[in-house]
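Student: Let's see this in three dimensions:
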Amino acid sequence: MDSGKIKVLRHDIELLQPTEDMILDRKVMMRNITRVCSTKPTVTVNGKFPGPTIYAREDDTLLIKVVNQVHYNLTVHWHGVKQIRTCWSDGPAYIAQCPIQPGKSYVYNFTVTDQRGTLFWHAHILWLRATVHGAIVILPTLDLPYPFSKPQKEVVIILGEWWKSDVEAVIDEATQSGLPPNISDAHTINGLPGPVSTCLSQERFNFLVEPGKKYLLRIINAALNEELFFKIAGHNLTVVEVDAAYVKPFETETILTAPGQTTNVILSANHKSGKYLMVTSPYMDSPLILVNNKTATATLQYISTNVSSTTFTVPPHRNATSIARKFMDSLRSLNSKKYPAKVPMKIDHSLFFIISLGLNPCASCYKGFRIVAAINNVTFVMPSVSLLNAHFNNRSGAFTDDFPGFPQYAFDYTGIPPENLRTMEGTKLYRLEYNSSVQLILQDTGLLSPENHPMHLHGFNFFVVGRGKGNFNPKVDPKNFNLVDPVERNTINAPSGGWVAIRFRANNPGVWFLHCHLEVHTTWGLKMAFVVDNGNGPNESLLPPPNDLPKC
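Tutor: Below you'll find the predicted structure:
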């Protein structure tokens, strides 16, 4: 591939569900799934779990044909890809597109611009991303090497969750009852849980290394509802990138990654031989939230090792907040001449979003109410049409652009909750002018329980300029913002009982989703969207919709 030239990469993806008349696919998939935890039919991509890795180089154009061979409506989101002027390929159902209906297909067409590193793709409708997901690896252009010593080998490591029952049945039951859904039955590392008492298989992912060599581990949290710790016995990890953005390298024993986040680390194989345990386990510092406490394990094994014993390690406790905070505080943008941190200094839109859980009346639900979630007390109602299509064609009625930039009334967000826990419902968007700069404070609340919220913004990277515990103080806290080398991300934790501040420039026209990447909270309505207007001329305007865009 010549540097500076665009290469068009074509991929075909088939979403498959085993049936009696799909014998070959059924055999492959049932064998793979038995290795995980059960033999139930499930939705996979090209018969694989996790799905295939998509490789590209910076500035490549990708054409990815998704063929829907299951009975669910489906879409695919290319998580972290900025989709410059190609919001039609972003993927969230009823936001950027109507779903791909059973038996239909859609070609996602986009260019990876000014990005290199690890991202991932996943289903963006219902709870299907539990098994419909895979890695995206964007290599730098040939004339632009890594800003760190080139590793001898690169390995994708996908962390996930597994339910022994149908995930759609799990969330349907929870929706009908109004209560939280059942937690997962296992965690996985590259599709395998390791020894878990409730699983048929005890198989682990095994990673072979050579002494003296360096390996780049591309770690992806594809779990639905849990932040995860990751560590390897006897080895430290050097963090070099998060969310496809380089960081100042630092060494750590444990990394923390939230659903939707990616982390690249350098592993030095600095032992002569042996087997060493890899572990991933949940992090949740809220005392009231249930998580799957099972630890998934894998093995790092040195080539020519004959010993049968494995060096073990103990994962952090599920509420090891000090370890989590130390890791997050260590993240800083590289901010070099080649990779400057372009933090907006002048702010056009200063927004304050409170994130809350609430209770709304429900006659058919258990105890007469259902748990809901909201931003600024608005529980987002999913439309039945594509909001992007409605915006592009100036069709009124699908949404309003009056999403509140501040909560309707102020209270002690992390203290004693108010008596009224009801929320309003609506399909409300917040409008941004092209190239306007935005500062957004994401404030957790303790209405039902304080907890972490990994918030993902589609269409943009943002800079994390500050975070803190308790209520955000607009007079004091901005004085401590890091405007020099804040970490650049597409997904960030709004900390339990605290706040986080981000800044970004709205230089990408379209309708862009902002939502919690805990799938249960998204289901409950913890989501909204920004509508970014066109700028001046065609290079600052949304491209027309493709001819094969699915219809609702």
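Student: C-alpha only now, for contacts and for neighbours.
Tutor: Noted.
Student: ranges for the helices of the chain?
Tutor: 23-36, 167-177, 321-329, 387-392, 519-524 (DSSP state H).
Student: tell me what the fourth one is packed against?
Tutor: Applying 3 or more CA pairs under 8 Å, 6 or more residues apart in numbering; DSSP states H and E, one finds that helix 387-392 makes contact with strand 510-516.
Student: hmm, who's touching the strand it packs on?
Tutor: 85, 87, 92, 95-96, 387-388, 391, 453-459, 522, 526-534, 542 (CA atoms under 8 Å, 6 or more residues apart in numbering).
Student: if we go to 6 Å?
Tutor: Contact with strand 510-516 is made by 87, 388, 453-458, 522, 526-532, as judged by CA atoms under 6 Å, 6 or more residues apart in numbering.
Student: and this one, so I can compare the two:
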Amino acid sequence: MVREARYTRLCSTKSILTVNGQFPGPTIEAYHGEMLHGVKQPKNPWSDGPEYITQCPIKPGGKFRQLLVFSIEEGTIWWHAHSDWARATVHGAIYVYPKEGEFYPFPKPDEEVPIILGEWWKSDIRDVYEEFIRTGGSPNTSDAFTINGYPGDLYPCSESFKLNVRYGKTYFLRIVNAAMNHNLFFSVSKHKLKVVGVDSGYSEPLIRDYICISPGQTVDALLHANQDPDDYYMAARAYSSAVEASFNNGTTTARIHYKGNHARTKFPSLPYFPKYNDTKAAFDYYTSIKGLSETYPYQVPKDITTHMLITLSVNAVPCSEDSSCGGPNGTRLSSSMNNISFEAPNIDILEAYYHQLKGVYDRDFPKFPPLLFDFTAEYLPLELEIPKKGTKVAVLKYGSTMEIVFQGTTLVSGIDHPIHLHGTSFFSVGYGFGNFDKHKDPMKYNLENPPLVNTVLVPNSGWAAIRYMAANPGVWLVHCHHERHLAWGMDTVFIVTNGEGDAVMRPPPSDMPPC
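Tutor: Purely as a prediction, here's the structure:
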């Protein structure tokens, strides 16, 4: 049940939207292959959730039963709202265990712990959202980061999440970045993290002092309690590569407390972190992640039938003649994919596609940039900043083997973009800086054991390449998981056509919310 609840954080009390009165929301637990009454959702986009993409919003007093099918996922994923900025407080973890009778590809841990990283504003989140949409500027920076809803010891009037551990035991940290607009470094003082999974896919064990995790991503990590009995900090702070963008430079902390340690350290030492703008550290981590190939649902596609190159830009559009907006030089901030700033319709695209309604969307989203320029140049002409607006989708033939290169640009502001594809997991096969070179860069792809993920962080002034098979018929949102960029139009829709036999999208349920 979604409802308003009152919470105190950072010396302020306010009403927030919660699920079952909990913040973060309740954890869902299931087994691989289980069907429950987000996720890959085979042939079932009706329960995917984004408003005006796969459903119209659930009206006050209304209800909708979502059917979740865990088909290839195993590990940690998460659920969240997909309406304006409601996901700031409406989110929670999902544990997908191995099939009953099967086991993890690593020794069974002694305890499993959700670690949900988030952001907190003293102001009402609806006011923050409505203000930056109205003014055309950037949203106010959050007042704190949180771990399991608590900012931690370094903030005034704040409590801390505490994890009690026993020496010699192993703890399975199921880490989710639910922050709205920040990539985060996460670390634990004097302890190593063993990464064993990302985005509900297993990975080769990787031992690190820190991880980098962007909004929408999850990490499964093992923490071995092998230090002297004391208190230690786990902590997170921003990785922000944009030169001029404002960001939250605070650090959220939680305590790891060894049982039997009665002399509680008032302020433990903070763990090691790279610098806020250390792009090399962030992508040294990402490029070190290798998939556990024996668990792949299918092999990495080698014979590609559909290529796409999609530019990701922060844009600026002129204000009306009688007003001034909050963007650079009095403009209104916008964003785009392939120079198209997405406009949501007033009826959901899935319904329009299923019932063959005309005039709701156009099928001509460009598969390559309509504007060709030096995407990562230091200075670019101002006329390139203005995108076109539209409700354009790309139609993909069922069974297509896809290669998509997401190319960041330096229009208005270069920054990293966490790109999430609904309805599928994909192989993250390559990263690079500068402009993608279709002749040279594919030679450096990892096609043997890339991680299987659902969100990829595209580096500032660089590119990221993914491959997958379009084998899930339906209507699926593609978007940046920085919520301000999504609100400005950095999204599009992929429609995967029906295949043969039973490879056909399911019919709509009877309780779909009306528009």
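Student: And the TM-score between these chains?
Tutor: The TM-score (TM-score structural alignment, normalised by the length of structure 2) is 0.96; 506 aligned residues with a CA RMSD of 1.3 Å.
Student: closest one to G260 of structure 1 among the helices of structure 1?
Tutor: Taking CA to CA, helix 519-524 is the member of those nearest to G260 of structure 1, at 10.5 Å.
Student: with structure 2 superposed, average distance for the closest one?
Tutor: With mean CA distance after the TM-score superposition for structure 1, helix 519-524 of structure 1 departs from structure 2 by a mean of 0.3 Å once superposed.
Student: what number of residues lie near I289 of structure 1?
Tutor: 11 (other CA atoms under 10 Å).
Student: Please report the distance of V493 of structure 2 from W46 of structure 2.
Tutor: As judged by CA to CA, to the nearest Å, V493 of structure 2 and W46 of structure 2 stand 14 Å apart.
Student: ok so, going back, mind putting the helices of structure 1 into a markdown table with mean neighbour count?
Tutor: Converted to a markdown table, those look like this (neighbours: other CA atoms under 10 Å):
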| stretch | mean neighbour count |
| --- | --- |
| helix 23-36 | 17 |
| helix 167-177 | 16 |
| helix 321-329 | 15 |
| helix 387-392 | 20 |
| helix 519-524 | 20 |
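Student: wait, which of those is closest to I125 of structure 1?
Tutor: helix 519-524 (9.8 Å).
Student: name the helices or strands packed onto the closest one?
Tutor: Helices and strands in packing contact with helix 519-524 of structure 1 are not found; criterion 3 or more CA pairs under 6 Å, 6 or more residues apart in numbering; DSSP states H and E.
Student: so it corresponds to what in structure 2?
Tutor: Aligned using TM-score structural alignment, helix 519-524 of structure 1 spans residues 483-488 in structure 2.
Student: So what's the gap between that stretch and the chain middle?
Tutor: 12 Å (CA atoms, centre = their mean, to the nearest Å).
Student: Go ahead and name everything in contact with it.
Tutor: Contacts of stretch 483-488 of structure 2 (CA under 6 Å, 6+ apart): M180, N181, S334, S335, C480.
Student: Quickly note the distance from D548 of structure 1 to R204 of structure 1.
Tutor: From D548 of structure 1 over to R204 of structure 1 (counting by CA to CA), the distance is 42 Å.
Student: Neighbour count: those two, which is higher?
Tutor: Neighbours were counted for D548 of structure 1 and for R204 using other CA under 10 Å; R204 has more, 22 against 11.
Student: And that one, what's its match in structure 2?
Tutor: So R204 of structure 1 corresponds to S160, using TM-score structural alignment.
Student: for the stretch 151-300 of structure 2, what spans make up the strands?
Tutor: Secondary structure of the stretch 151-300 of structure 2 by DSSP state E, counting those that start in this stretch: the strands cover 162-165, 170-177, 183-188, 193-198, 201-208, 210-213, 218-224, 231-239, 251-258.
Student: no wait, the stretch 301-450 of structure 2
Tutor: Under DSSP E, counting those that start in this stretch, the stretch 301-450 of structure 2 gives strands at 306-317, 332-337, 340-342, 388-390, 393-396, 400-408, 417-421, 426-433.
Student: Let's have those in JSON lines, adding distance to T141 of structure 2 and mean neighbour count.
Tutor: Compiled in JSON lines, the strands of the stretch 301-450 of structure 2 are given as follows (distance: least, CA to CA, whole Å; neighbours: other CA atoms under 10 Å):
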{"stretch": "strand 306-317", "distance to T141 of structure 2": "18", "mean neighbour count": "23"}
{"stretch": "strand 332-337", "distance to T141 of structure 2": "16", "mean neighbour count": "28"}
{"stretch": "strand 340-342", "distance to T141 of structure 2": "23", "mean neighbour count": "26"}
{"stretch": "strand 388-390", "distance to T141 of structure 2": "27", "mean neighbour count": "15"}
{"stretch": "strand 393-396", "distance to T141 of structure 2": "32", "mean neighbour count": "18"}
{"stretch": "strand 400-408", "distance to T141 of structure 2": "23", "mean neighbour count": "23"}
{"stretch": "strand 417-421", "distance to T141 of structure 2": "17", "mean neighbour count": "24"}
{"stretch": "strand 426-433", "distance to T141 of structure 2": "28", "mean neighbour count": "23"}
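Student: Tell me which of the ones you listed lies nearest to W463 of structure 2.
Tutor: Evaluated with CA to CA, these place strand 400-408 nearest to W463 of structure 2, the distance being 4.4 Å.
Student: how many degrees apart are that closest one and strand 332-337 in direction?
Tutor: Counting by axes from the mean of the first three to the mean of the last three CA atoms, to 10 degrees, strand 400-408 of structure 2 lies at 150 degrees to strand 332-337.
Student: Tell me how far the residue most central in space within structure 1 lies from H458 of structure 1.
Tutor: Most central in structure 1 under CA atoms, centre = their mean is G260, positioned 1.5 Å from the mean C-alpha point. Taking CA to CA as the measure, G260 of structure 1 falls 11 Å from H458 of structure 1.
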